[in-house]
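Colleague: Build me a model from this:
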Amino acid sequence: MSFSIPTFPQQRRIVTSTAGLVTLLLLFYSYYSYAWSHPKTNLQWIPTSTTPSLIPRKIWQVLLPMPGTVHAKGLADAQARSWLLMNPDHTFTRLSTDGAEDFLRQHYPETPAYLDTFRGLPNPALQSDFLRYLVLQAEGGVYTDLDTNALQPIGSWIPEEHRSRAKVLVGIEWDQRDEKDLWGIFAYPVQFQQWTLAATPHHPILEDLVHHVLDSFHNLTEFYNTPLDRLSLSDQEILMATGPGAWTGAVWRYMEKHGVTSLRQLSYLQKPTLVEDVLIYPVNAFASGQAHSGAARWFTPKEALMKHNFKGSWRVQS
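Modeller: Now for the predicted structure:
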């Protein structure tokens, strides 16, 4: 077994020989300590299907410096441990600012606008959103925010009957159901989260989304008559330019081409459902713990694949 230990800036070091053995022993100790202290988290290695998934076995995270206008809300490194221990057959890469720029230069030499836009974005939340889409478009795999914990191995996420077709994994965050949108922060009656994403590289949804992000910032700079690096956007503008609103829009446009006439067709979803090659998961798979949308609020249900701790570090503070 080998795994990557990224540092600041992005580096990969493969642990081998004596040092590797010591590291593995420490990881096993950490694993059992974590499992003992978190008996309800499902932290175990479950045998996965013999049918290979189409999703590359890669895990990505992004850690960018937070300016004074954004409150980090106590983000910790401990959550990464669950992803490492639960998925020993996956590479794990965490990108800093320098690592992100190296990645974009390497993978998009013919599209300098991606790097220029990433550098020019004034808010690390916008940078993180844009980067996760570019990373998955180039290499695929699983992207997950820093404030998440793995509950089940990635290899077990896709039901057997969908493993040969599923190329994008999408989790419902908001399901309006039969209620009014009292929250006022969602763009669609059914909206998808983007704190944990999984996809094969070069999927049309990601290509569409990247173009949407570039178009959004072009329009915003024109609307406010302000350079990109001086834009000051509201939460709603962030959500629609790069956040869950943008992600939901790209998924929706793709599904609409494949027979889904309304997002409300996904309301009250009870099991993972395949639309063409997009696997849509019910709320509890990626968004348990919420106070809406029928999510299990006070306990972690067995169908939960991961846990989002809702630190909300992207929100601009007044």
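Colleague: switch to C-alpha atoms for all contacts and neighbour counts from now on
Modeller: Noted.
Colleague: the helices in the stretch 151-300 of the chain, which residues?
Modeller: Counting by DSSP state H, counting those that start in this stretch, the stretch 151-300 of the chain has helices at residues 204-224, 235-241, 244-256, 283-287.
Colleague: can you pull the buried residues of the helix or strand containing residue 116?
Modeller: Following DSSP states H and E, one finds residue 116 within helix 112-120. Buried residues in helix 112-120, counted by 16 or more other CA atoms under 10 Å: 114, 115, 117, 118, 119.
Colleague: and it, what does it pack onto?
Modeller: Counting contacts by 3 or more CA pairs under 8 Å, 6 or more residues apart in numbering; DSSP states H and E, helix 112-120 packs against helix 97-107, helix 124-139.
Colleague: Give me whichever of these is most buried.
Modeller: Across those, averaging neighbours per residue (mean count of other CA atoms under 10 Å) puts helix 124-139 on top, at a mean of 22.
Colleague: Quick one: distance of that helix to the chain centre.
Modeller: Taking CA atoms, centre = their mean, to the nearest Å, one finds the center of helix 124-139 at 9 Å from the center of the full chain.
Colleague: next SSE after that helix?
Modeller: Counting by DSSP H and E, the next helix or strand C-terminal to helix 124-139 is strand 141-144.
Colleague: Distance to residue 146 and mean neighbour count for the helices of the stretch 151-300 of the chain - can I get that in CSV?
Modeller: CSV is the format used below for the helices of the stretch 151-300 of the chain (distance: least, CA to CA, whole Å; neighbours: other CA atoms under 10 Å):
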stretch, distance to residue 146, mean neighbour count
helix 204-224, 21, 17
helix 235-241, 18, 18
helix 244-256, 17, 20
helix 283-287, 14, 27
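Colleague: With distance to residue 270 as extra columns, can I get the ones you listed in CSV?
Modeller: Output for the helices of the stretch 151-300 of the chain, formatted as CSV (distance: least, CA to CA, whole Å):
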stretch, distance to residue 270
helix 204-224, 24
helix 235-241, 26
helix 244-256, 18
helix 283-287, 9
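Colleague: looking at the ones you listed, which is closest to residue 82?
Modeller: Each of these has some distance to residue 82 by CA to CA; the shortest is helix 283-287, at 15.3 Å.
Colleague: Counting by contacts, list what that closest one packs against.
Modeller: Under the contact definition 3+ CA pairs under 8 Å, 6+ apart, helix 283-287 sits against strand 168-175, strand 306-308.
Colleague: For residue 144, give me its contacts.
Modeller: With contact set as CA atoms under 8 Å, 6 or more residues apart in numbering, residue 144 has these partners: 59, 60, 61, 195, 196, 197.
Colleague: Proceed likewise with the subsequent sequence, for comparison:
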Amino acid sequence: MAQPMELVPQPLYGGAIEIMLPKGYLDVSQLREIPDNQEVFVNNNDMEGGNKNGMDTGKNGGNESIIVELMERVDVKDGESAIKEHCKEIVEINYSNKQLSGSFDNSFEVIDVQVVASNRLICKVKQKNVGKWENDKEQVQELDLYIGLIRLVEYDADALITLNVPISALSKDVEETNSSKYTNLKMAKRKTINFRKLIMFLMIPTAIIFFLGYRFLKFSNSSDLQSLLQNLPKEITDSISLANSRQKENEEMFKKFEDLTKDLMEVNKKQNQQLADQKLVLQNKMNELREPPETATLREKLTWVYGYELKSKFPAYIWQTWPYSQYDDRMDVSLKKFYDNWHNKNPGFVHELINDDIMNLLVNHFYKAIPEVIETFNILPTQMLKADFFRFLILYAKGGTFADMDTDPIQPIPNWIPENVSPKEVGIIVNIEVDAQTKDWQEKYPRRLQFGTSVIQCKPRHPVIREVIATIIETTLKKRHDGEARMNLKEDMNIVKWTGSGSFTEILMKYFNDYIQSGILSKVTWKDFHNLEMPRLVGDVLVFPQFSFNAPRSFDNSDERKPLYFVSHERMKSWNGLDNIKNKNLEQKQEAAADAAADAAAEK
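Modeller: Below is the predicted model of the structure:
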């Protein structure tokens, strides 16, 4: 007499849902990897025949398996067609087509389809002449599949419960007698009845569990979730409440830890900034106390106080000089517009417009350890010469960009260096100011090709700027010694050779041809820059064509040179009026002082 089937609960998908299985079935995921959409169990009852747990296993007892899997819904007209489609996929995945006898559709047969509900069916599938593996030629099985199908139309999914029952094993070395065949047929018949009952027993609770579990995991809203929670046993709800409480505590703890981390990072950031500020102050103090040896030459003193670093960044400074502020009504409207353009096109830059008084203070501040610099600045006979000298002094001490007041930027400063050139390879940026095309150039310019000084960008303490400063000092002191300091001051050629582009060009060419300083092996002449159309990096000097810092005021978008138009130079010769402005300001101050003295005398 058959023993009653003993069922035990079995969790699925990590405990999300649960079904009842016959006792003795082993979870295959403990032995090998199983696809995420499947749960596989095999009969672990070790016996040679008979009935155990209500299942007549016969000779092949222990070979049965139960597979629960969530599949994508097949779009067919009825449940039987759906089972056939799923069965076809199962055979394709699990059994080699090389072992099929005849056509694919003839290798299995769907029989005994029973509709349990509108969306649930069970059936038996007869699978014939199929080997599990391609090389399994000597072991060919006849297999019965008992399939339960739950159609979750609302969620576009099908849930399959498959019971695999191997009926016989045909071997070359084994001959079965008629009696054994008869016995197998009887056993198969009994199995069919028993397994169909098992499938029926599993179908109804599993359908309900799948429906609730799928809805709970994938598609539940707040009201459905609340309704489900209310119907759960008290122990489960208490566990959920405890888990939620612990999760909330963990979230609060994590938030506190996150806030504490942010506070510590903010404190650390402030401390680092304070240390950087203190270091800068200390470094400035040390530089102030640092005096070159008395026996040092002028160039050694300049190098002693300020050292050059090629790999450093270009400082974000814009320097300009003018006798009065940009807010003064006396400033020319055009110059005021140019000043605003420099400021607006370079956000984030420190833009300084320096008047005569501030200029004097900065020179004494930065160069108090080098008295020759201060002496030269004071004895230069005109304000125009002082402004030229200050251009190089401020660039040497602080770096950045110096621009004459009559220059108007077209592109922001960060756009100047080409993309294929690293800023770490560039120490100074200049442009061609004069590239004479006629033979009478000597009547107008000191050199046939000259580099301009109207716009210069450089890193602090560049050797070229240091040499310019030293040359201006030596020239000025010699002129004073020879009594020529105030001679020929109205001749532009004399000014250009003294503090302007003539002297600057001479020093640049010497720098190019000094291998120790520039690292250039070949000889460099004016011909290397004649009719220059593209920027050229020579050593650490980036030279732009003449039109880059002397761009036209208007141009078409089709102009091929447009990408290299950086600055327009109006050549207003505003520097010629610096001394007139200074003298006029001095006269106004003297008149104001005389008026004040007269008023004071009248009151007495």
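Colleague: TM-score of the superposed pair?
Modeller: The TM-score (TM-score structural alignment, normalised by the length of the first structure) is 0.72; 250 aligned residues with a CA RMSD of 2.5 Å.
Colleague: so which of the buried residues of helix 112-120 of the first structure comes closest to residue 95 of the first structure?
Modeller: Once CA to CA is applied, the member of those that ends up nearest residue 95 of the first structure is residue 118, at 13.2 Å.
Colleague: Now the closest one: closest residue in space that isn't a chain neighbour?
Modeller: Spatial nearest neighbour of residue 118 of the first structure, chain neighbours left out: residue 127 (5.7 Å); criterion: CA to CA, 6 or more residues apart in numbering.
Colleague: Check residue 79 of the second structure too.
Modeller: residue 121 (6.8 Å).
Colleague: how about that neighbour, what's its partner in the first structure?
Modeller: Under the alignment (TM-score structural alignment), residue 121 of the second structure pairs with no residue of the first structure.
Colleague: give me the element residue 121 of the second structure is part of.
Modeller: Assigned by DSSP H and E, residue 121 of the second structure belongs to strand 120-130.
Colleague: which other helices and strands contact that strand?
Modeller: So strand 120-130 of the second structure, by 3+ CA pairs under 8 Å, 6+ apart, packs with strand 108-117, strand 140-152, helix 178-214.
Colleague: so which of these gets nearest residue 12 of the second structure?
Modeller: helix 178-214 (9.9 Å).
Colleague: what's the angle from whichever helix or strand comes after the closest one to helix 178-214?
Modeller: Remark: after helix 178-214 of the second structure, the chain's next helix or strand is helix 222-231, criterion DSSP H and E. Using axes from the mean of the first three to the mean of the last three CA atoms, to 10 degrees, one finds that helix 222-231 of the second structure and helix 178-214 are set 120 degrees apart in direction.
Colleague: Name the residues of helix 222-231 of the second structure that come out as buried.
Modeller: Neighbour counts over helix 222-231 of the second structure (16+ other CA under 10 Å) mark no residue as buried.
Colleague: give me the stretch of the first structure that that helix matches.
Modeller: Using TM-score structural alignment, helix 222-231 of the second structure lines up with nothing in the first structure.
Colleague: quick one: what's aligned to residue 131 of the first structure in the second structure?
Modeller: Using TM-score structural alignment as the criterion, residue 131 of the first structure maps onto residue 390 of the second structure.
Colleague: Identify the residue nearest the geometric centre of the second structure.
Modeller: The residue lying closest to the centre of the second structure (CA atoms, centre = their mean) is residue 419, at 19.0 Å.
Colleague: coming back round to it: which of the contacts of residue 144 of the first structure sits closest to residue 146 of the first structure?
Modeller: If you rank the contacts of residue 144 of the first structure by distance to residue 146 of the first structure using CA to CA, residue 61 comes first, at 6.6 Å.
Colleague: what about the closest residue in space to the closest one that isn't next to it in sequence, which helix or strand?
Modeller: The shortest distance from residue 61 of the first structure to any residue other than its chain neighbours is 4.6 Å, reached at residue 94 (CA to CA, 6+ apart). Assigned by DSSP H and E, residue 94 of the first structure falls within strand 91-95.
Colleague: tell me what that strand is packed against?
Modeller: strand 58-62.
Colleague: which residues in the second structure does the helix or strand following the strand it packs on match up with?
Modeller: Remark: after strand 58-62 of the first structure, the chain's next helix or strand is helix 79-86, criterion DSSP H and E. On the basis of TM-score structural alignment, helix 79-86 of the first structure is assigned to residues 338-345 in the second structure.
Colleague: Touching the matching stretch from outside, list them.
Modeller: Contacts for stretch 338-345 of the second structure (CA under 8 Å, 6+ apart): 326, 349, 351, 405, 406, 407, 408, 409, 411, 412.
Colleague: go on, stretch 572-584 of the second structure?
Modeller: With contact meaning CA under 8 Å, 6+ apart, stretch 572-584 of the second structure is reached by 322, 323, 382, 383, 384, 405, 406.
Colleague: Identify the residues contacting the residue nearest to residue 118 of the first structure.
Modeller: By CA under 8 Å, 6+ apart, residue 127 of the first structure lies in contact with 118, 119, 121.
Colleague: How about residue 195 of the first structure?
Modeller: Neighbouring residues of residue 195 of the first structure by CA under 8 Å, 6+ apart: 143, 144, 145, 308.
Colleague: Okay, it and residue 279 of the first structure: tell me how far apart.
Modeller: Computed as CA to CA, to the nearest Å, the residue 195 of the first structure to residue 279 of the first structure distance reads 16 Å.
Colleague: same question, residue 185 of the first structure
Modeller: Noted for residue 185 of the first structure: a distance of 25 Å to residue 279 of the first structure, by CA to CA.
Colleague: of those two, who's got more company?
Modeller: The residue with more neighbours, out of residue 185 of the first structure and residue 279, is residue 279; 20 against 12, by other CA atoms under 10 Å.
Colleague: Over in the second structure, tell me which residue corresponds to the more buried one.
Modeller: Using TM-score structural alignment, residue 279 of the first structure lines up with residue 542 in the second structure.
Colleague: Contact partners for the closest residue to that match other than its chain neighbours?
Modeller: Leaving aside its sequence neighbours, residue 542 of the second structure sits nearest to residue 429 (CA to CA, 6+ apart; 4.9 Å). Residue 429 of the second structure makes contact with 456, 457, 458, 541, 542, 543, 544, according to CA under 8 Å, 6+ apart.
Colleague: List the members of those that persist in the first structure.
Modeller: Contacts from these that recur in the first structure, judged by both residues aligned by TM-score structural alignment, their matches' CA atoms under 8 Å, are 456, 457, 458, 541, 542, 543, 544.
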